[in-house]
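K.L.:
sequence and computational prediction follow.
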Amino acid sequence: MAKKKTQKSNSDTLDFSKYIRWFWMVFAGGIVAVLLLFLLASWGFLGEMPDHTRLENPETNLATEIISSDGETLGKFYFNDNRTPVAYDDLPKNLVDALIATEDIRFYNHSGIDARGFLRALTGRGGGASTISQQLAKQLFTDQVSKNKFQRGLQKVREWIIAIRLERQYTKEEIIAQYFNIYDFGNNGDGIRSAARIYFGKEPKELDLKESAMLVGMFKNSSLYNPIPSRNPVGTKNRRNVVLAQLAKYEYISQEVKDSLQNTDLDLNFTPETHREGIATYFREYLRAFMKNWVNDEKNRKPDGTKYNINSDGLKVFTTIDSRMQKYAEEAVALHMPRLQAEFDHQNTPERNATAPFLELTNAEINKLLKDGMRRGERWRILKNQGLSEKEIEATFYEPIEMKVFKWIDGKAGEVDTIMKPIDSMRYYKSFLRPGMMSMDPQTGHVKAWVGGMNYKHFQYDMVKQGKRQVGSTFKPFVYATAIDQLQLSPCDSFPRSPITIEANKFGNPEPWTTKNSDGNYSGVQTLKEALASSTNTITARLMNEIGPQPVAEMAKKLGVEQDILPVPAIALGTPDISIYEMVAAYSTFANKGVYNKPVMVTRIEDKNGTILYQFVPESRDVLSEEVAYVTVNLLEGVTQAGSGRRLRHKGFDKWNALYREIMTGYPYELTNPIAGKTGTTQNQSDGWFMGMVPNLVTGVWVGAEDRAAHFSSITYGQGASMALPIWGLYMKACYADATLSVSQDEFDKPEELSINVNCDFVEEGDLKEESNPLDEIEVDF
């Protein structure tokens, strides 16, 4: 009996030993399998693994950054990724603390994998197992999360290996910076810099504690915890408060600070960064075309011979635009245009004008104009490419559809939802007056402000460089400068105001040409200074009769007018179509002592590593002598002393018409410094101009409708002094109020040797009437 028990005991022992052996075999096999799994993963059998080169230079799309002359970001070019990286030193401590406290409290103590965190997650005790390094590895080098658990497990293995390699490749600080730079915060907020600017209007280093907590909270799910009103502001605030609680838990902040901040609102400053919004939108689109031409030039290639991509290669484009002056220019436009538009709409109701917004056109002519517009539009092009016939396309313009249209709302640019026929929307948009404005330093050619319109989203045609319109009396200084250059005339020389006829065939003119003065006054004489100030057409015609149109056309060409001007006498009154860009460059020649500087918009281009790829070379030429240029400026000063530009200096307008006073936004301007300038008004008030100069800044402003048949019916509101001059006045007042700018208030430099007399009897600034009524002193510039 005892023997049987012993045999059974030995048998049980052998059986138990077998289990032990199997246990260790399975355990060892598991270890080997895990090691083999990691080895296979590291060798790339479970999916491509980044080599040393890719770890050193991760493939991320970087937006091209547009930088102003004062160091501000004007905008970016990107396709999908609006990403501009920042260094660790540019991240505030509270932002880094919030990340560590929320995502990986032992970040500084592990080498890519947090074993304690992994075991905690494995046993279901809460908390995530992924370290910051693993999350970065997933963002940079692995695919999106798979729903298949087995595939997700294999992906996790790859993340662990990559995380360890990242820890060997980079410092902890570099990993944190990369993580902030790679994450998509939504709403084009790719990376922390874009997110800080979009959600709070700040650079990352300016973020305060609660702002940092909100952005770190978005790491959990930037789509779910999105703060903009249409998404989830309540959930975003709750998530932010979780981050603040984590900061308090790990004693980065006190409980009192946590409680205080948790009771605050998100306080967003939502500033979308899109191609159609933000500052300098028209300039940025000009720059896009500039950059496309630059990258297509075979001289501008990467070291490997391929083209740069302006949307993903992280270029930095340094421009001449001053963000402060650009802001003041856009604000001046935004202040004046809704008031001017309100008066235009008041005068162009269907009851007052049956063909509104057009004048002097029959219904048949209006229909033709609209149909021509159909064929030039984007809608026509798209439907044509879809294979629709012209008849079918035209029919779609008469079918009501839902759309958003631009509207001035309480004096600000906005848009409203409506249902409208596309043909009616075309007529609607043709009723809007549009502005264009450019400002330039004449000594350097650097363009400081560029406003191609009032709202790029709805009016994409750039009126600075693309648009060319009749310039009216702003062309007269070209005639005067040519006459002074050829005949050595003085501003004090007098000429009769009487009519003059230039005979047929003289200067190639096919018919006799006789001018009229806008005020109907042809008696007496005027000095040249008085004649330019009052824009006397007959005296300008007399100068043209003396010198001929060919030298004037050549002068315009030397001054930077790009297109050929037909040399006929009528150009004396401003019949050519010229862009603001060209006019500002031309007037800058007068302010720059006769030296023309081609406008400069880009000073240099750098790659993402700071290597200079392009640096501009100034283009200049002598056009006039210093003496002739100064005399021309002296003549133009008369316009702001006793001509249509003198309202820049008025101190009051108590007797002025109330409606007129309303559109003279910001009046009185009370500018007392030397200003040279010229207003311009074309036939039927279709175009209003003002060109204004101080020694180191020349600015041109144009206002008009898309079609010349849409215009004010009276000169009271339709002249350049009413349409364009107020924008210049508002802009300059803002520039002078900014102590950080250095816009000159000094006299224009006078040549040491001046043989032409400029000291003649003239109405000086001190003689101006403070309560002059502009309705009694209307000046027409055609």
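P.N.:
Looks like it arrived, so ask away.
K.L.:
hey, let's count contacts and neighbours off CA atoms from now on
P.N.:
Fine.
K.L.:
next, work out how far apart the residue nearest to residue 606 when sequence neighbours are not counted and residue 605 are.
P.N.:
The shortest distance from residue 606 to any non-neighbouring residue, by C-alpha to C-alpha, 6 or more residues apart in numbering, is to residue 612 (4.4 Å). To residue 605, residue 612 is 6 Å away according to C-alpha to C-alpha, to the nearest Å.
K.L.:
and for residue 688?
P.N.:
37 Å.
K.L.:
this is the other structure I want to compare:
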Amino acid sequence: MIIKLTPQEIKSYNRTLWGIVIGGFSFIVLLLLCVNFGLFGALPSFRDLENPKSNLASEIMSDDKRVLGKYFVQNRSNVSFKQISPNVINALIATEDNRFYNHSGIDFGRTFSIVFYNMIGHKQGGSTITQQLAKNLFNGAQGAHNPIKRIIQKLQEWIIAVRIERNYTKEEIITMYLNTVDFGSYNTFGISSAAATYFNTAPANLTPEQAALLVRMVNAPTMFNPVRHPDKAMEGRNFVLYRMSQENYLTDGQYQEFKARPLGLNFHPTDHTEGLATYFRAILKKDVQKVMEEKGIAKPDGTQYDLDRDGLKIYTTINYDMQQYAEDAQRKYMRELQAQFNDHWHGYNLRKSIKNYDLLIDQGMRRSDRYRALKQQGKSEEEIKTDFNTPAAMDIFTWRGDIDTTMKPIDSIVYSKLTLRNALMSMDPTTGSIKAWVGGIDFKHYKYDQVQMGARQVGSTAKPFTYAVAIANGYSPCMQVNNVPDTIRGYGTPWCPGSEASSTIPGMITLRSALAHSQNWVTAHVMKEVTPTPVAALIKKMGITSAVPAYPSICLGVFDASVFDMTGAYSAFVNHGLWTEPTYLVRIEDKNGNVLYENKPRLIQAMEEQTAYVMTYMLKGVIDEGTGQRLRWKYGFTNPIGGKTGTTQQNSDGWFIGITPQLVTGIWTGCEDRDIHFRSTRLGEGANTALPIFALYMKQVYANSSLGIKKNVDFAPPKNGVTTVLDCGQYNQQQQSQPGTDEVDKKLGF
């Protein structure tokens, strides 16, 4: 049935229709005006558009400008347009906004094409790249579930998008977008982090199919996550490749080729407890925060910099390759050493064999996170002990990787106590630049840093300090001493060290051989002659920050010191007697490259140049004929190397500090508690627990010629020559030709 309308009715309908259209349009215009003038919330100013507030990760840079790690709330790093592969740009435009270069921020015509893609199952939004950028930078997901707020938010995005288009080029807009977009899981924000996380590469190197996969994650990062949903990710990636072919960024043949490829993931999630130099990064963060606070370094508005949000660049002395070599060496040998330790203790009753066993386990329990959590819950001591003796799910560290298992928490404490720890620091002795820092065996499970925070008894690695004082006072490395007990009096209780019969060399022995074979009695005799005070003073002058009392026993290393301090001290021997403060922080820059801080290490002339050179000759003897010989016969080193092993009482600590003309490396190994250790010196000595890591590390360092660490360079003699006679045959002839020498030697005990 056809209804005929009168002219008056048609006129009335037209007026109503136009009234709705004009009224709706006027309402939208009014809303836009209200939004523009900030009645629904302030819009970002031009200054805000120039400096968008986003959580930008701070990057830790190695000495060769590679990223060691990041500090972040959101793992985001900015890159420039030139640092992004054209494949990423093409994939993004083809899929998200194919008229990107033609509109001014808003593309109303895009809505119709989006409806089609949504109908065929490829869910997409109607926003342009510029609108999405506006949302990412300034609105987030506010009001997404409230229709009224969502409309206002959409209008805000339109206005911000237009402002962005007016103030930035298209290249700048697409770069900002790719730097801010969320790639979902694993705290991954921005194309740089996404490329590193999913493909372990830089954004400039992304291939078409890699770029397509990442671009498909832009609007649905969970759905198209290639780790959790590989099938969906493959489907989404191929759709982007299809769109790239439709927009003529790929030929049909290329589309078919890339479509047939596997996902090809090289998954490297970024986490504060994983990656390279984890212990170093934790120490560095505290140090940078301390420096900025003490120096009053602040942002232009007076607020403090936030390392997790302000995108600083922290340049360090750490060498990326050398750090990797150090960690590899530790991982390889400690796995073997732990097996030795486990076999060594297999079948023993630990409670009967280990001193203070029950006390150590109880202390370990009370220091654990589990104990503190139960205490906070109000549990009694009896309830806590019951909990620790009830099997529970555990994530434990092993050298074969973490293991999820079920065991009693108290047994996990025992397991941890019997796990050997290790630390390494390697530095350039002339500049003080630290090249590698391995603070422990696994930062996730054992966060205590043993390089700088940990101080352990140094054992025989302290002996060179006493010999250095003797050399400075005219003693010769060729001087002979009768290797017999010599009691030192005048410092409280008379003191004379012990000496294992199996390692004691009887009769007359030169000072160089005494140091090489780590003879306690000769070292004590030298201490008796030079007295403790100058030795303690030299130790402090060489950078040891822990307490060093002026007692005779310091010649055998009864004091505690860190790997950091001991490695720095040995560097003075190599650096012509000049102690250079070990340094790892070079400078700090803000996100725009402005220098906020530059570090300058301290220098101290700890000893005369000739004394230092003679000590390198003495330390070379340790490797040539003494306790460090296995570097020669087992690991095949024939080049100039010096060093000193160290083993403390009951084999609780094993040390090795190796010196070369260009690199000094200190290594410590031991358990968390000194009462848990190898029962035999053959296994527990530094030559077995620490030296092999040095050997494995240096093999890789020497193999990489780009590092500039030359293998066959010897220690440089003093500029004015060497007056100390190092040839013992010549020395003996001189002694015999000097009348009265024998009488003097007898008085001194030589």
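P.N.:
Received the coordinates, thanks. The shown structure was predicted, so the numbers you read here are calculated from the model rather than taken from an experiment.
K.L.:
any idea what the TM-score is?
P.N.:
TM-score for the superposed chains, counting by TM-score structural alignment, normalised by the length of structure 2: 0.92, backed by 719 aligned residues with a C-alpha RMSD of 2.0 Å.
K.L.:
between residue 688 and residue 605 of structure 1, which has more neighbouring residues?
P.N.:
residue 688 (31 against 21; other C-alpha atoms under 10 Å).
K.L.:
against residue 59 of structure 1, how distant is that one?
P.N.:
From residue 688 of structure 1 over to residue 59 of structure 1 (counting by C-alpha to C-alpha), the distance is 52 Å.
K.L.:
any idea how far the residue nearest in space to the middle of structure 1 lies from residue 509 of structure 1?
P.N.:
Most central in structure 1 under C-alpha atoms, centre = their mean is residue 280, positioned 2.0 Å from the mean C-alpha point. For residue 280 of structure 1, the distance to residue 509 of structure 1 equals 44 Å [C-alpha to C-alpha].
K.L.:
check residue 324 of structure 1 too.
P.N.:
In terms of C-alpha to C-alpha, residue 324 of structure 1 sits 48 Å off from residue 509 of structure 1.
K.L.:
residues contacting residue 326 of structure 1?
P.N.:
Residues in contact with residue 326 of structure 1, defined by C-alpha atoms under 8 Å, 6 or more residues apart in numbering, are 279-280, 448-451.
K.L.:
for residue 324 and residue 509 of structure 1, indicate the residue with more neighbours.
P.N.:
residue 324 (19 against 16).
K.L.:
the aligned residue in structure 2 for that one: helix or strand, and which one exactly?
P.N.:
Under the alignment (TM-score structural alignment), residue 324 of structure 1 maps onto residue 321 of structure 2. Applying DSSP states H and E as the criterion places residue 321 of structure 2 in helix 320-345.
K.L.:
which helix or which strand is home to residue 526 of structure 1?
P.N.:
strand 525-527.
K.L.:
one step back: hmm, which two among the contacts of residue 326 of structure 1 are most spread apart?
P.N.:
279 and 448 (13.0 Å; C-alpha to C-alpha).
K.L.:
of these two, give the one with the bigger neighbour count.
P.N.:
When residue 279 of structure 1 is set against residue 448 and neighbours are counted by other C-alpha under 10 Å, the residue ahead is residue 448, at 25 against 18.
K.L.:
and the more buried one, what does it touch?
P.N.:
320-322, 325-326, 438-441.
K.L.:
most neighbours among those, which one?
P.N.:
Neighbour max across these (other C-alpha under 10 Å) = residue 439, 31 neighbours.
K.L.:
which ones are touching the residue mapped onto that one from structure 2?
P.N.:
Aligned counterpart of residue 439 of structure 1 in structure 2: residue 426 (TM-score structural alignment). For residue 426 of structure 2, the contact set (C-alpha under 8 Å, 6+ apart) comprises 434-437, 567, 663-666.
K.L.:
thinking residue 616 of structure 1 is in contact with residue 601, fair?
P.N.:
No. Counting by C-alpha atoms under 8 Å, residue 616 of structure 1 stays clear of residue 601, with 9.2 Å between them.
K.L.:
remind me which helix or strand the residue nearest to the match of residue 439 of structure 1 when sequence neighbours are not counted belongs to.
P.N.:
Leaving out its chain neighbours, the residue that sits closest to residue 426 of structure 2 by C-alpha to C-alpha, 6+ apart is residue 665, at 4.1 Å. Assessed by DSSP H and E, residue 665 of structure 2 sits inside strand 664-670.
K.L.:
just residue 38 of structure 1 next, same as before
P.N.:
Using DSSP H and E, residue 38 of structure 1 falls in helix 2-43.
K.L.:
which SSE is immediately downstream of that helix?
P.N.:
Helix 2-43 of structure 1 is succeeded, C-terminally, by helix 52-56 (DSSP H and E).
K.L.:
whereabouts in structure 2 does whichever helix or strand comes after that next one align?
P.N.:
Next in sequence after helix 52-56 of structure 1, counting helices and strands by DSSP H and E, comes strand 64-67. Aligning strand 64-67 of structure 1 against structure 2 (TM-score structural alignment) gives residues 58-61.
K.L.:
average offset of the matching stretch relative to structure 1?
P.N.:
Aligned to structure 1 and superposed, stretch 58-61 of structure 2 gives a mean residue distance of 1.0 Å (mean C-alpha distance after the TM-score superposition for structure 1).
K.L.:
show me the contact partners of that stretch.
P.N.:
67-72, 77, 281, 307-316.
K.L.:
switch the cut-off to 7 Å
P.N.:
Here stretch 58-61 of structure 2 makes contact (C-alpha atoms under 7 Å, 6 or more residues apart in numbering) with 67-72, 307-308, 310-316.
K.L.:
name the nearest of these relative to residue 487 of structure 2.
P.N.:
Nearest member of the contacts of stretch 58-61 of structure 2 to residue 487 of structure 2, counting by C-alpha to C-alpha, is residue 316, at 48.3 Å.
K.L.:
for that closest one, give its distance to residue 437 of structure 2.
P.N.:
Counting by C-alpha to C-alpha - residue 316 of structure 2 and residue 437 of structure 2 are separated by 12 Å.
K.L.:
thank you kindly, that will do.
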